[in-house]
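Asker: My questions concern the predicted model and sequence given below.
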Amino acid sequence: MSDNIKVNIIGAGVIGLTTGLILQRNGNKVQIISDYFPGDYNINYTSPWAGAHWRLEESKNKEFDKFFESTYKVLFDLSNVPETGIIQLQSYEFHDEKPEMNLMNKDFHNLKGIPSKELPPNAKFGIVYTTVTIDVPKYLHWLLDQFINAGGKTRKMHISHINEAFEDDVHIVVNCTGICAKTLGGVEDNTVFPTKGQTVSVWAPHVKAVYTQIDRDVITYIIPRESGEVILGGIKDEHNYNEKPDLKLAEEIIQRCAKLCPELIAGRSTKDLKIMGHNVGRRPSRVDGTRIEIEIKEISKGKNGIICHNYGHHSYGYATSWASCSEATKLIEEAIKKYKPNLIINSKL
């Protein structure tokens, strides 16, 4: 694309930052506009609350599943860059029944099955493979720094209606508002809903592997970060807007994690764990799955603008970020070729 193309991105979560970095590296003039940026914490700014790690899983969209594998390769390469906060660890994953997808056919680092005699109670299937975990605050700051170093601009402000982002010579607006796509004027996607997540942060630098147990009604996970902080989770509570941590649930999470990984407490009581914090976030879920598509919108009489929607990633934001944002970038490039003669030039709202 040409550096004459100006893009405003709404939202500075992992999806907005990654989209912005890719577009800026491709030679565009990009500005990210958001209420919140890395370092800020708000219940509607989902990215800082994530675990986060990459694991083998499937979504409801087969095409979208390809994004997992592509993003894994990028994150794995980035684990060799210390500033990203991404590290490689072994991941032990247990299921109460064999998953529908054939995990053993997946081509990932050191993937192998776990013998049945080594499985925890209630688990019927297990695998171990090399994964990556992400120190989320550090990684978000790295993405922002990379974006700014590539020439990208930022502006901290609230956007009430998507048309407000078509300012000056802006040709394209990218909607990366996550959960806020439900209330953003001009979008107001009623299929978007929150899935509450709750985790407990503990100090446990001796834990050097990821553990995940997937039962029918609950998922338990232990995610070490490079700093020595370990994230214990979790829940997936759909349509729950409560932003306060449930301390009873937090204790249940701790007990589940200690049972899954006795190394966590190293023979001591769970009460001896050093708790660093209780975290609650709203995963940006969507009835029809992630929305990545182009919309041509009339901004004012006789003037159209290109909007690229890239939101609704549920709990897959980090795990699919590079591939889903690359897909959005591809759609933008195609839209520019198709609609360039009709792009907004020198218009002010």
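Answerer: Sure, I can see it.
Asker: from here on, contacts and neighbour counts on C-alpha atoms
Answerer: Will do.
Asker: how about the helices in the stretch 101-250 of the chain?
Answerer: Ranges of helices in the stretch 101-250 of the chain, per DSSP state H, counting those that start in this stretch, are 136-149, 247-260.
Asker: Give the buried residues for the last one.
Answerer: Pointing back at helix 247-260 there. Residues of helix 247-260 classed as buried: Leu249, Ala250, Ile253, Ile254, Arg256, Cys257, Ala258, Leu260 (neighbour count, 16 or more other CA atoms under 10 Å).
Asker: Report the buried residues of the helix or strand following it.
Answerer: Using DSSP states H and E, the helix or strand that follows helix 247-260 in sequence is strand 274-286. Buried residues in strand 274-286, counted by 16+ other CA under 10 Å: His278, Asn279, Val280, Gly281, Arg282, Arg283, Pro284, Ser285, Arg286.
Asker: and strand 274-286, what does it pack onto?
Answerer: Under the contact criterion of 3 or more CA pairs under 8 Å, 6 or more residues apart in numbering; DSSP states H and E, strand 274-286 touches strand 192-203.
Asker: and the angle from the strand it packs on to strand 274-286?
Answerer: 160 degrees (axes from the mean of the first three to the mean of the last three CA atoms, to 10 degrees).
Asker: quick one, what contacts Ile253?
Answerer: Ile253 makes contacts with Thr199, Val200, Thr220, Leu232, Gly233, Gly234, as judged by CA atoms under 8 Å, 6 or more residues apart in numbering.
Asker: again, only using 6 Å
Answerer: Gly233 (CA atoms under 6 Å, 6 or more residues apart in numbering).
Asker: For it, give its distance to Cys308.
Answerer: Going from Ile253 to Cys308 by CA to CA, to the nearest Å gives 38 Å.
Asker: take the one below as the second:
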Amino acid sequence: MKERIVVIGAGVIGLTTALELSRRGYLVSIVAKELPGDEARFYTSPYAGAFFYHLDSLASKGWLAQLQDIASYYEFLRVAQEPGSGVAERVAEVYVPRISMMETGYDGPWFKDVVRNYEVIDPREYPAGAAGDDIVFAFRYTGFTINPVQYLHYLLYRCAQSGINYVRRTVGSLEEAKTLFLDGDDFVEADLVVNCAGIHGFDLNTKDKENRLPVKGQTLLVENVARKLIIVEAMDAAHATESLYVVPRAGYGTLLTGTYLYHDDSVDVDAGLTQRIKERALRYAPELVDSDFMKNPGQLVEVRQFVGIRPGREGGVNVSRDGWRIHNYGSAHSGYQNSYGLANRVARLVQERALKSRL
């Protein structure tokens, strides 16, 4: 008999994990407090930047983390070819100011031999607005951006197509979740539970609570359209936790963001930060207010601002197994980028458990 698995959480990590387990032949049910279409401060998947790149990319990442990213990179490029997925290929440009350099002799990110169409940008091509930022290195590559709301609905649809049931419910423990495998109209006991509950994952694994690391982010969605994905690492010594991400969405508008406030779970919008984000975006992507490009308006037209708390973890993401309990949470700002790689790791843990049980 196929093993029954309950996945807790319907963010990008939970949905991707459920889909991967189903692909491998397991019976899967999703139990989640929030589902795609909901709005909540700790349900941050709908408001993520959602593209291929993050803070660790200037450093040499461990081989396991690199494999996770590589798996997701190529899967998202494949998904970008599917109509309605919310994923789109984009030219990505990264600008590295001197204050962000992590090593001398830096000659590019760890993934330069992995991504498509990688090249160093000639300084003569730098945007005019970058003149005061002391940019010492820049590169471009073929990346992708994701409209997270559309993509989450796409994932949920794919889950339903695969026969995955889901139920809206708040669970207080992994033991409770184990009783909530949905079989038709009835709940039966599962063989395994996968904890993909984001920041709430720590509440379900209290042994790990001391590693809880909330990471506050603030985003601004505008109607204006940017030409490409632009990333500028920490630009301002006075605001060391702020970078710039200009993220053109598949289908609608552009997300402007770039904040990582660790150990901060407040939900207040910082008006000063909003203004800095706008000013930086216009320096690197002046086409946002150029009427000759995509008929953009002459000023930034705000759609909404959002403050969310990313599910970070001291020591990095927790992918581990304790008997019938499997954990997959703590990816912070890298959830989309890591999602397929992490789902593959969970699937291997399930497979390893099955093999050990036969010995």
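Answerer: Good, I have the coordinates. Quantities reported herein were computed from a predicted structural model and do not represent experimental measurements.
Asker: TM-score for the pair, please.
Answerer: The TM-score (TM-score structural alignment, normalised by the length of the first structure) is 0.88; 329 aligned residues with a CA RMSD of 2.2 Å.
Asker: Take the helices of the stretch 101-250 of the first structure and lay them out in a markdown table including distance to Thr320 of the first structure.
Answerer: Output for the helices of the stretch 101-250 of the first structure, formatted as a markdown table (distance: least, CA to CA, whole Å):
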| stretch | distance to Thr320 of the first structure |
| --- | --- |
| helix 136-149 | 15 |
| helix 247-260 | 26 |
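Asker: So which bit of the second structure is the longest helix along the first structure matched to?
Answerer: Using DSSP state H, we find that the single longest helix of the first structure is helix 317-339. With TM-score structural alignment applied, helix 317-339 of the first structure matches the range 335-357 in the second structure.
Asker: mean shift of the matching stretch relative to the first structure?
Answerer: Superposing on the first structure and averaging over aligned pairs (mean CA distance after the TM-score superposition for the first structure), stretch 335-357 of the second structure comes out at 1.0 Å.
Asker: Please identify the buried residues of that stretch?
Answerer: 335-347, 349-350, 353.
Asker: Kindly report the same for stretch 217-225 of the first structure.
Answerer: Those would be Ile219, Thr220, Tyr221, Ile222, Ile223, Pro224, Arg225, for stretch 217-225 of the first structure by 16+ other CA under 10 Å.
Asker: Please enumerate the strands of the stretch 101-250 of the first structure.
Answerer: 112-113, 125-134, 153-156, 172-175, 192-203, 209-214, 219-224, 229-233, 237-238 (DSSP state E, counting those that start in this stretch).
Asker: What's the match for Asp191 of the second structure in the first structure?
Answerer: Checking TM-score structural alignment: Asp191 of the second structure goes with His171.
Asker: Now do stretch 239-251 of the first structure: which range of the second structure does it align onto?
Answerer: Against the second structure, stretch 239-251 of the first structure falls on residues 263-275 (TM-score structural alignment).
Asker: Would you mind measuring the gap between the ends of that stretch?
Answerer: Using CA to CA, the two ends of stretch 263-275 of the second structure sit 23 Å apart.
Asker: Identify all contacting residues around it.
Answerer: Applying CA under 6 Å, 6+ apart, the contact partners of stretch 263-275 of the second structure are Leu213, Pro214, Val215, Lys216, Val307, Ile309.
Asker: swap the cut-off to 8 Å and go again
Answerer: Residues outside stretch 263-275 of the second structure that contact it (CA under 8 Å, 6+ apart): Arg41, Leu213, Pro214, Val215, Lys216, Gln218, Leu220, Gln305, Phe306, Val307, Gly308, Ile309.
Asker: which one among those residues gets closest to Val114 of the second structure?
Answerer: Nearest to Val114 of the second structure among these, counting by CA to CA, is Val215 at 28.5 Å.
Asker: so what corresponds to the closest one in the first structure?
Answerer: So, by TM-score structural alignment, Val215 of the second structure is matched to Thr195.
Asker: measure its match to Asp145 of the first structure for me?
Answerer: Distance from Thr195 of the first structure to Asp145 of the first structure, by CA to CA: 29 Å.
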